[in-house]
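Visitor: my questions are about this predicted structure, shown below with the sequence.
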Amino acid sequence: MGNHIFLKVLGVSVIALAVALWLPGGQPPEEYKNLPWQVEVSSDGYSTVFGITLGKSTLGEVEQLLQEQPHINLFATDDGDRVVEAYFNTVNISGFKAKMVATLGFNEEQLQKLYDQGERISTLAMGKRKVTLSGADLAKARNTMVVALTYLPRTNLDESTVTKRFGEPAEKIMEADKKTEHWLYPDIGLDVVMSAEEREVLQYVAPNDFERLRKPLEKMNPATTGQPSP
């Protein structure tokens, strides 16, 4: 899910600085902007992170901001779930190299049309399919707003680092496998996926759309849903 920090051509000193931004004792210089913990929430319930306003910024605007062209596909499951995602393989924001996935805000009717008009369908594992969009639909995707971001840092995060940067979560939900725990921050629209075996994942939505993150967790482990953070 991630490896290390970029800018190695600048030497160990710059790498150490980048690492310090994540470490509990490190403080980012004022000129560093769009860091993962710098989430701005507006009075109308939208949030901005990495310079992207979730629910308002289009994929085309995100592409310009990140200076990378993503791989855009529709994913479908046997259960009828469908989503269009734009995958950015390498983004570099304020010295941090990471992967990022943008979820696009198509409604169910639009998703059905995209599925029907797809150029190619590939079968993936566990009843999942990947649909290659047509050229016209790719253009539509770039004019569609981004409603969620998944950020996969190359720097491994421990619990103390997450607490230092985001504070104590409002709620923790453990998945059924007992290896993955979700730290929920509804006030800023964040789910930090903590894992004992994998690198951590940060999932962002607008706070007024937080159920987009929380609802799937009810299916994973209903027994823990609703339990506040200790």
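Guide: Received the coordinates, thanks.
Visitor: alpha carbons only for contacts and neighbour counts from here, please
Guide: Will do.
Visitor: quick one: the helices in this protein?
Guide: With helices called from DSSP state H, the chain shows them at 12-22, 59-66, 108-116, 135-142, 159-166, 211-220.
Visitor: do you know which of the ones you listed lies nearest residue 182?
Guide: Across these, residue 182 has its closest neighbour in helix 211-220 (8.5 Å, Cα to Cα).
Visitor: circling back to that earlier point, JSON lines for the helices of the chain, including mean neighbour count and distance to residue 197?
Guide: Below are the helices of the chain laid out as JSON lines (neighbours: other Cα atoms under 10 Å; distance: least, Cα to Cα, whole Å):
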{"stretch": "helix 12-22", "mean neighbour count": "16", "distance to residue 197": "19"}
{"stretch": "helix 59-66", "mean neighbour count": "17", "distance to residue 197": "29"}
{"stretch": "helix 108-116", "mean neighbour count": "15", "distance to residue 197": "34"}
{"stretch": "helix 135-142", "mean neighbour count": "15", "distance to residue 197": "34"}
{"stretch": "helix 159-166", "mean neighbour count": "15", "distance to residue 197": "14"}
{"stretch": "helix 211-220", "mean neighbour count": "15", "distance to residue 197": "18"}
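Visitor: out of those helices, which is closest to residue 100?
Guide: Among the helices of the chain, helix 59-66 comes nearest to residue 100, with 10.0 Å by Cα to Cα.
Visitor: what's the closest one packed up against?
Guide: strand 82-93, helix 135-142 (3 or more Cα pairs under 8 Å, 6 or more residues apart in numbering; DSSP states H and E).
Visitor: again, only this time at 10 Å
Guide: With contacts defined as 3 or more Cα pairs under 10 Å, 6 or more residues apart in numbering; DSSP states H and E, the packing partners of helix 59-66 are strand 52-53, strand 82-93, strand 96-104, helix 135-142, strand 146-153.
Visitor: if we look at the fourth one, which residues are touching it?
Guide: Contacts to helix 135-142, defined as Cα atoms under 10 Å, 6 or more residues apart in numbering, come from residues 58-63, 72-73, 84-86, 104-106, 113-114, 117-119, 132-134, 143-144.
Visitor: please compare the first structure with the one that follows:
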Amino acid sequence: MSELSSASVASRGVWWLRPVWLATAFVLFVLAGALIFPVWTSPPPVAAAASAPQGLPWQVKPTAEGSEVFGLLVGQSGLPQAQARFGDNLHLALIQAIGTKDEEAPALEGFVERLEAGFVTGRLVLAFEVDDALRRKAAERSPKREVGSGGRVRQLSLAADDLDVRNAESLASQARLVGLSFTPAARLDEATLVARFGEPAERVTGAGGEVQLLYPATGVAIAVPGANQSASRVVIQYVAPGEFEARLRQPLAAASAAQ
């Protein structure tokens, strides 16, 4: 898929390729290169709450079965809702690591190159959960395959039949949004993030000085580069609070142990 450039894939890592996708993200985010971006500044005070910016990264609302952020319900929304939210800015592909066994199903993910979240801009990756058999069949029908991310992953575009939400058995109709990953364009420090998201329930420090701020009540984990990782950027991940342990905390512990 031409829209999913190699540079774009490299910027977001390949953690979606694993059953629990944070494990690779924890390691890769500190390795990703970055351009020089402006500092994330606060907007001027507003006179009335009604005119306050909406859809900001820290405006996360827990729900009975997930969490609401960026106009989507993580843990509940499907591909049709994501397409309605982002329109042509949402690009979809099946992603598979080079060297992966043929019998392993590729991951289904979406990518928004530039998301305007209130007064904050950044890149957004969406992870979808779909039956393995459906993803394998979709991979077989893919009309185009490309190698991206420095030769580390293979991108497979989706056939029209797999994107047909009118077909109850299609890939698109059965996909469930299970995770979001937002990389702000601005450089952020831990103090700024805590001021916005609140005090985390837990901090986990990696071997390279990177810090994970964990917010299980809202399903948020924020990876903050260490002082010696100036080329890296913050990565904010969102999952349903009820899936926080399996999708974020456990993979994080495994990645820390591996380091």
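Guide: Received the coordinates, thanks. No experiment lies behind these values; they were computed from the predicted model shown.
Visitor: returning to what we had before: tell me the buried residues within the contacts of helix 135-142 of structure 1.
Guide: With burial judged by 16 or more other Cα atoms under 10 Å, the buried subset of the contacts of helix 135-142 of structure 1 is 58-62, 72-73, 84-86, 104-106, 114, 118, 132-134, 144.
Visitor: show me what contacts residue 22 of structure 1?
Guide: So residue 22 of structure 1 contacts 28, 35-37, 155-158, 161-162, 164-165 (Cα under 10 Å, 6+ apart).
Visitor: now do it against residue 50 of structure 1, distance only.
Guide: Counting by Cα to Cα, to the nearest Å, the gap from residue 22 of structure 1 to residue 50 of structure 1 is 16 Å.
Visitor: again with residue 131 of structure 1
Guide: With distances taken as Cα to Cα, residue 131 of structure 1 is found 28 Å from residue 50 of structure 1.
Visitor: before we move on, the earlier item: quick one: closest of the helices and strands packed on helix 59-66 of structure 1 to residue 172 of structure 1.
Guide: Smallest distance to residue 172 of structure 1 across the helices and strands packed on helix 59-66 of structure 1 (Cα to Cα): 18.4 Å, for strand 146-153.
Visitor: only the buried residues of that closest one, if you could.
Guide: Buried residues in strand 146-153 of structure 1, counted by 16+ other Cα under 10 Å: 146-153.
Visitor: what range does that strand cover in structure 2?
Guide: Using TM-score structural alignment, strand 146-153 of structure 1 corresponds to residues 177-184 of structure 2.
Visitor: that stretch vs structure 1, average offset?
Guide: Once the two models are superposed, stretch 177-184 of structure 2 sits on average 1.2 Å from its counterpart in structure 1 (mean Cα distance after the TM-score superposition for structure 1).
Visitor: centre of the chain to that stretch, how far?
Guide: A distance of 3 Å separates the centroid of the chain from that of stretch 177-184 of structure 2, by Cα atoms, centre = their mean, to the nearest Å.
Visitor: for the residue nearest in space to the middle of structure 1, which non-adjacent residue is spatially closest?
Guide: Nearest to the mean C-alpha position of structure 1, by Cα atoms, centre = their mean, lies residue 150 at 1.1 Å. Once flanking residues are discounted, residue 150 of structure 1 sits nearest to residue 203: 4.5 Å by Cα to Cα, 6 or more residues apart in numbering.
Visitor: residue 162 of structure 2 versus whatever residue of structure 2 lines up with the one you found, what's the distance?
Guide: Applying TM-score structural alignment, one finds that residue 203 of structure 1 aligns to residue 237 in structure 2. In this view, residue 237 of structure 2 and residue 162 of structure 2 are 27 Å apart by Cα to Cα.
Visitor: and what of residue 6 of structure 2?
Guide: Using Cα to Cα, one obtains 23 Å as the distance from residue 6 of structure 2 to residue 162 of structure 2.
Visitor: do residue 11 of structure 2 as well
Guide: Going from residue 11 of structure 2 to residue 162 of structure 2 by Cα to Cα gives 26 Å.
Visitor: got it, and residue 101 of structure 2?
Guide: 22 Å.
Visitor: any chance of the helices and strands packed on helix 59-66 of structure 1 in a markdown table, with distance to residue 182 of structure 1 too?
Guide: Shown next, in a markdown table, are the helices and strands packed on helix 59-66 of structure 1 (distance: least, Cα to Cα, whole Å):
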| stretch | distance to residue 182 of structure 1 |
| --- | --- |
| strand 52-53 | 23 |
| strand 82-93 | 21 |
| strand 96-104 | 18 |
| helix 135-142 | 29 |
| strand 146-153 | 14 |
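Visitor: ok, which of the ones you listed comes nearest residue 67 of structure 1?
Guide: Residue 67 of structure 1 lies closest, by Cα to Cα, to one member of those: strand 82-93, at 8.1 Å.
Visitor: show me what that closest one is packed up against.
Guide: Secondary-structure packing of strand 82-93 of structure 1 (3+ Cα pairs under 10 Å, 6+ apart): helix 59-66, strand 71-77, strand 96-104, helix 108-116, strand 128-132, helix 135-142, strand 146-153.
Visitor: in structure 2, what stretch matches it?
Guide: The aligned range for strand 82-93 of structure 1 in structure 2 is 106-117, by TM-score structural alignment.
Visitor: could you list the buried residues of that stretch?
Guide: Neighbour counts over stretch 106-117 of structure 2 (16+ other Cα under 10 Å) mark 106-113, 115, 117 as buried.
Visitor: in contact with residue 212 of structure 1, which residues?
Guide: Residues near residue 212 of structure 1 by Cα under 10 Å, 6+ apart: 147-148, 189, 204-206.
Visitor: just put the residues you listed in CSV and tack on distance to residue 5 of structure 1.
Guide: What follows is these, written out as CSV (distance: Cα to Cα, whole Å):
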residue, distance to residue 5 of structure 1
147, 27
148, 24
189, 25
204, 21
205, 25
206, 27
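Visitor: so which of those residues comes closest to residue 68 of structure 1?
Guide: Distances from residue 68 of structure 1 to the contacts of residue 212 of structure 1, taken by Cα to Cα, are shortest for residue 148, at 17.7 Å.
Visitor: pretty sure that closest one is touching residue 62, no?
Guide: No - assessed by Cα atoms under 10 Å, residue 148 of structure 1 is found out of contact with residue 62, at 11.9 Å.
Visitor: who touches both of those two?
Guide: Counting by Cα under 10 Å, 6+ apart, the residues touching both residue 148 of structure 1 and residue 62 are 52-53, 102.
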